[in-house]
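Engineer: 3D model of this:
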Amino acid sequence: MIERLRGEIFLIENDYIGVDVQGVGYQVYVVNPYQFEEGTATTIYTHHVVREDAALLYGFALIEERNLFRSLLAVSGVGPKAALGILSAGTPTQIVSAIQAENTAFLTKLPGIGKKTAARLILDLKDKLANWLPATGDQQLKANPFESNDRETVIDALTALGYDEKEALQLAEYSYKENQSVEAWIRAALRQKGVR
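Structural biologist: This next block holds a predicted model:
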């Protein structure tokens, strides 16, 4: 199995990117190919799907996205294309929060998710994802220390550096640590994308 690729992006298409790893070009299906930039070095966390008629790579900028993708694939009726669609509609925290809160209204707005699949997501994943957030129940987002005034400052700084709002939120979320300064938080967020 291929867990990770580190190389240069040489191609961006509507639903995938091309990553050159020491002269070998890999086709990697991603949530939003246009978050990447041709000619830049990147690290992509991957999920390798081998079928009778194809070997496919699905890639993620953040390992947490890849791990949630794998959890989604364990749900009956959710294939790789549907799982990518779900991840394109919100951050992992938003999706997990909706599952844990049994928010079918949110889940049925996700691409390709009807009432039956939303019910399956809740039934199959609610307990498995119980430790995803620091709090449980309806207070998940309110109790999350990530939700602070400093968060907005970090997201604003990242968007000023050219990241779109969704990616800025994801970078801020995964680089958050309690009691760190805003400057340290921004540096940690940039390291998530390999900027030093």
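Engineer: for the rest of this, base every contact and every neighbour count on C-alpha atoms.
Structural biologist: Will do.
Engineer: let me see the ranges of the helices in the chain.
Structural biologist: Secondary structure of the chain (DSSP state H): helices at 63-73, 80-88, 92-100, 104-107, 115-125, 140-143, 149-160, 165-174, 182-192.
Engineer: one more, so I can put them side by side:
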Amino acid sequence: MIAYLEGKILCKAADGIILLAGHIGYEILVDTITLSVCMEKFQANETIGLYVYYHVTERQPKPVLIGFLTPDDKEFFQLFITVAAIGPMKAIKALTKPIPQVARAIEDRDTAFLSQLTGIGKRTAEKIVATLNGKVLAFAAAQRPESDTASTTPRDAVPEEKQVMVRQVTEVLTEQLGHSASSAKRMIKQAFEKNPGISSPEDLFDEIYQETR
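Structural biologist: Prediction:
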């Protein structure tokens, strides 16, 4: 299964791009925001990497590749398509707003905002909230006011003297507790943002579980 592709963009395609990777051109569907980033890379003749969701079913035997700029974007998408009546094709067309904004609307039960997404009516917006409310807070946390940017902790930044502790906790979260690497990073980051004084793995676990309760 294809999970990641890196290369240069040959051209824009219907609802996406054709990416040249290893002398093979892959047609990849992307949301409108990702497409704008891809086109900037295309104009600059730069390489781009995309995390890929591979979609094929009995109803749709032709494989479809859907691309994302980050693992978190792909992870949100995989949650999004668990909503009844939202399949991968509908979902990628619906993501016309930044994912943190969509996640925040879900957590705020803002069906009016969700109804603005392409192909999402009021009833579907209500289904999205009913299915995902309480599950996407970590994605919504990525949205911050621009004026607050300078004072926030970078996504993966952890004090150097605590890196060993963080690696230990990350291993437990991913290898023993079944969290994805991106989820583990988010939980650890949020814990340090709430309590910068964490000084032991036990303290870090306590803060993480407080965050997820």
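Engineer: just give the TM-score of the two.
Structural biologist: The TM-score (TM-score structural alignment, normalised by the length of the first structure) is 0.67; 150 aligned residues with a CA RMSD of 2.8 Å.
Engineer: need the helices of the first structure in JSON lines (columns: mean neighbour count and distance to W132 of the first structure).
Structural biologist: Output for the helices of the first structure, formatted as JSON lines (neighbours: other CA atoms under 10 Å; distance: least, CA to CA, whole Å):
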{"stretch": "helix 63-73", "mean neighbour count": "18", "distance to W132 of the first structure": "10"}
{"stretch": "helix 80-88", "mean neighbour count": "20", "distance to W132 of the first structure": "15"}
{"stretch": "helix 92-100", "mean neighbour count": "21", "distance to W132 of the first structure": "7"}
{"stretch": "helix 104-107", "mean neighbour count": "18", "distance to W132 of the first structure": "17"}
{"stretch": "helix 115-125", "mean neighbour count": "18", "distance to W132 of the first structure": "11"}
{"stretch": "helix 140-143", "mean neighbour count": "14", "distance to W132 of the first structure": "10"}
{"stretch": "helix 149-160", "mean neighbour count": "16", "distance to W132 of the first structure": "19"}
{"stretch": "helix 165-174", "mean neighbour count": "20", "distance to W132 of the first structure": "12"}
{"stretch": "helix 182-192", "mean neighbour count": "18", "distance to W132 of the first structure": "19"}
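Engineer: tabulate those (TSV), appending distance to L5 of the first structure.
Structural biologist: Formatted as TSV, the helices of the first structure follow (distance: least, CA to CA, whole Å):
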stretch	distance to L5 of the first structure
helix 63-73	12
helix 80-88	18
helix 92-100	21
helix 104-107	31
helix 115-125	28
helix 140-143	33
helix 149-160	24
helix 165-174	19
helix 182-192	15
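Engineer: and the ones you listed: which comes nearest N32 of the first structure?
Structural biologist: helix 80-88 (7.1 Å; CA to CA).
Engineer: between that closest one and helix 165-174, what angle do the directions make?
Structural biologist: 80 degrees (axes from the mean of the first three to the mean of the last three CA atoms, to 10 degrees).
Engineer: which residues are in contact with helix 80-88 of the first structure?
Structural biologist: Residues outside helix 80-88 of the first structure that contact it (CA atoms under 8 Å, 6 or more residues apart in numbering): V30, V31, N32, E65, F69, L72, L73, I95, L110, P111, G112, I113.
Engineer: that older thread, which one of the helices of the first structure lies closest to T42 of the first structure?
Structural biologist: helix 182-192 (10.2 Å).
Engineer: could you give the residue range in the second structure aligned to the closest one?
Structural biologist: Alignment note (TM-score structural alignment): helix 182-192 of the first structure is unmatched in the second structure.
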